[in-house]
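J.: what would the 3D arrangement of this be:
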Amino acid sequence: MTTRRDAAASVTAVIPTTGRSELRRAVESVVLQTIPVTPLVILDVPSARADVERLLSGLTYDLVTTSGAIGGGAARNVGVLASRTRFVAFLDDDDEWLSNKIELQLAAMLPPGRMIVASRSWLVGRKRRLVPERLYDGSTAISSYLLDRSSLRLRKNFMQSSSLLLTKDLAEEIGWEVGLKRHQDWDFLIRAQAAGVNIVMLGTPLVLVHQSSEGSISRSTDWQSSESWLSSIDAGSAPSRRSRADFVASVILRGAVSNREWHQALRLTGEALRGPCHIAAIAPAIAAVRGAWR
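T.: Take a look at the predicted model:
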């Protein structure tokens, strides 16, 4: 199904979904932008099409259905190819945009070029927190910035898919890695910078990132996929030794401990400490040890 397309829109919002109820909130936030934006919903569960159409009743949007279970990265690629605008932005189906997001980001991108414009966000859970505390300024590799865990506060460094705006041509060139279960947005940004793309972050928070949505894999214990992804980063784009160690400690080691895979946890602890990782990066693994013995 395709609904009315606003001819004045220069931006498409690519929204991959499995049909979660939060999708309506996400699409509404696109419809309410201060300039015209085309919401493009990429449904990765074909059998849910009728349910999604009922959920989005009354809203103006476009809908593309995949062959099914192709994953978030591939669904975003489908959306980029299906878009007919000069620019594309990405929105996870459980997040939402503030009404002036696209207008402010487009203003920051003029003239358009090899640039990704991101923004600060509000992290919404039991309370609302501004992220990141430290804006990305391009002085370090994006991989070092994203994987750094030098503070107990998770909000020190942050960049996520729902804040990104770029040209359609550039999005096609970079592409989202198909098959990645985790770290899709980080992978996209790291490969973009390796391709010579300038990554700019606005200081204004323009996205609401909801933390506790059903089906989230952000706290997954599939540590093997995280370790495999870390190993796949090209040497020229690799994070600093310390940021790499931070990621090993805070993500990979935590997963191994949560699964009670103690032999692997011992190996990963040694790897993290040799980095050396920041002390704060060990905290998630310590918390996981406590949880494993409850």
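J.: please make it C-alpha for all contacts and neighbour counts, starting now.
T.: OK.
J.: quick one: the helices in this protein?
T.: Along the chain, counting by DSSP state H, helices occupy 23-31, 49-55, 72-82, 101-109, 142-147, 168-174, 184-194, 223-232, 241-247, 254-258, 262-274, 279-292.
J.: can you give me the buried ones in the top strand by length along the chain?
T.: Secondary structure of the chain per DSSP state E: the longest strand is strand 198-210. Residues 199, 200, 201, 202, 203, 205, 206, 207, 208, 209, 210 are the ones in strand 198-210 that count as buried (16 or more other Cα atoms under 10 Å).
J.: next, the structure of the following sequence, for comparison with the previous one:
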Amino acid sequence: MDDTLVSIILPTYNRADYIRSALDSVFSQTFRNWELVIIDDGSTDDTVAVINDYDDSRIVYLYQENRGVSAARNHGIEKCRGQYIALLDSDDEWLPKKLEKQLRYMQENDFEICQTDEIWIRNGKRVNQPKKYSKPEGWFFESSLQMCLISPSCTIFTRKAWDVIGPFDVEMPSCEDYDMWLRACLAYPVGLLSERLTVKHGGRSDQLSNCVPCADLHRIRALVKILQCGKLDADQQAAAMSELGSKAKIYRQGCEKRGKKDEAERVWNLFCMMRDGKNISLNLLR
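T.: Here you go, the predicted model:
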């Protein structure tokens, strides 16, 4: 693996208090042939000062006006050079042998996409993952419809795979990973190195999952996209339509509880159009 270049894509926005742990975990890797592409998505805190503490030619720093995590990742991947692409969120971290072991597992088992298992830290304390979040291996498109079963910071994929499944949808302020992993699970079997080599931090109020509203609407958009892609077989189409109905129902009920009757009916009517075999514009689901 010595001649394999891994491009680590690390988007960040106002994470000066957390990014140092992510950076330290990259520099602690036993696999050394990497470049670290940091995409600063318009930070206004001390993020640049923290990054400047790391003097290493393997760091590529890119700055952009604030456009969101999808645009940041896309920008970094566009500029990177590696045959393999590893994602790392700026508030997560890796154990030292993560890249070494994962690359070996991918190459020995001929996977284009692979993830590791992970340790969950919530509000500074380690917690056990509910069983429903257990990571599968292989072909699991139908299972991935219900919830996102691939974690960005756990994942490495080849440039060949990126050309098939990318880019991230810049119109989605959240659930952009759910959207892209649906495409990934449709196109490739996904490898799982079942060692907890990624540390995923959560529970803070500033995380996308907590501060971006209407996550259910974004998941509905992702399902409409995959249903309209023209690549699903009959069973996959039926499974995706069933999940779309479930998520549309949940969204409708949530809107009704909040007195948003017009929005509830609008999205439900869009689902009914899909159920009746009509295509709809994604502009209606932003």
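J.: looking at the helices of structure 1, spot the one closest to residue 16 of structure 1.
T.: helix 72-82 (5.8 Å; Cα to Cα).
J.: in structure 2, what residues pair with that closest one?
T.: With TM-score structural alignment applied, helix 72-82 of structure 1 matches the range 69-79 in structure 2.
J.: average gap between the matching stretch and structure 1?
T.: Compared with structure 1 after the fit, stretch 69-79 of structure 2 shows a mean deviation of 1.5 Å (mean Cα distance after the TM-score superposition for structure 1).
J.: which residues touch that stretch?
T.: 9-12, 37-41, 62, 64, 85, 167-170, 172-173, 176 (Cα atoms under 8 Å, 6 or more residues apart in numbering).
J.: if you set the cut-off to 7 Å instead, what comes out?
T.: 9, 11, 37, 39, 41, 167, 168, 169, 170, 176 (Cα atoms under 7 Å, 6 or more residues apart in numbering).
J.: same deal with stretch 184-194 of structure 2?
T.: In contact with stretch 184-194 of structure 2 (Cα under 7 Å, 6+ apart) are residues 102, 105, 111, 113-117, 136-141, 165.
J.: got a ChimeraX select line for the buried ones in these?
T.: Buried members of the contacts of stretch 184-194 of structure 2, defined by 16+ other Cα under 10 Å, are picked up in ChimeraX with:
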select :102,105,111,113,114,115,116,117,136,139,140,141,165
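J.: of all the contacts of stretch 184-194 of structure 2, which comes closest to residue 224 of structure 2?
T.: residue 141 (14.9 Å).
J.: how close does the closest residue to the closest one other than its chain neighbours get to residue 94 of structure 2?
T.: With sequence-adjacent residues excluded and distances taken as Cα to Cα, 6 or more residues apart in numbering, residue 141 of structure 2 is closest to residue 185, at 4.9 Å. Residue 185 of structure 2 is 24 Å from residue 94 of structure 2, where distance means Cα to Cα, to the nearest Å.
J.: the two - which one has more neighbours?
T.: residue 94 (26 against 22; other Cα atoms under 10 Å).
J.: nearest spatial neighbour of residue 31 of structure 2, skipping sequence neighbours?
T.: Closest to residue 31 of structure 2 by Cα to Cα, 6+ apart is residue 100, at 5.0 Å.
J.: my read is that the one you found contacts residue 28, right?
T.: No: under the criterion of Cα atoms under 7 Å, residue 100 of structure 2 is not in contact with residue 28, lying 11.4 Å apart.
J.: and for the equivalent of residue 39 of structure 1 over in structure 2, the neighbour number?
T.: When structure 2 is aligned by TM-score structural alignment, residue 39 of structure 1 is paired with residue 36. Here the count is done by other Cα under 10 Å, and residue 36 of structure 2 has 23 residues near it.
J.: for the one 10 residues further on, same thing?
T.: As a burial measure, residue 46 of structure 2 scores 12 neighbours (other Cα under 10 Å).
J.: likewise for the one 10 residues further on?
T.: Per other Cα under 10 Å, the neighbour tally for residue 56 of structure 2 reads 11.
J.: ok, residue 268 of structure 1 next?
T.: Quick note: residue 268 of structure 1 (other Cα under 10 Å) scores 21 neighbours.
J.: contact partners for it?
T.: 248, 253.
J.: if we go to 8 Å?
T.: 248, 249, 252, 253.
J.: so the second one touches residue 282, yeah?
T.: The one in question is residue 249 of structure 1. Yes: in this structure, residue 249 of structure 1 is within contact of residue 282 by Cα atoms under 8 Å, at 5.5 Å.
J.: these two: who's more crowded?
T.: residue 249 (32 against 24).
J.: next up, the contacts around the most centrally placed residue in structure 2.
T.: Among the residues of structure 2, the one closest to the centroid is residue 177, at 3.0 Å (Cα atoms, centre = their mean). Residues near residue 177 of structure 2 by Cα under 8 Å, 6+ apart: 148, 150, 151, 152, 168.
J.: could you measure from the first one over to residue 2 of structure 2?
T.: Meaning residue 148 of structure 2. 33 Å.
J.: who's more crowded, the two?
T.: residue 148 (18 against 7).
J.: pretty sure the more buried one is touching residue 180, no?
T.: No: contact criterion Cα under 8 Å: residue 148 of structure 2 and residue 180 do not qualify, at 9.8 Å.
J.: thinking again about what came up before, who wins on neighbours among the contacts of residue 268 of structure 1?
T.: Counting neighbours by other Cα under 10 Å, residue 253 comes out on top of these with 34 neighbours.
J.: so who does that one touch?
T.: 223, 265, 268, 269, 285.
J.: if I look at the third one, how far off is residue 137 of structure 1?
T.: Distance check for residue 268 of structure 1 against residue 137 of structure 1: by Cα to Cα, it reads 31 Å.
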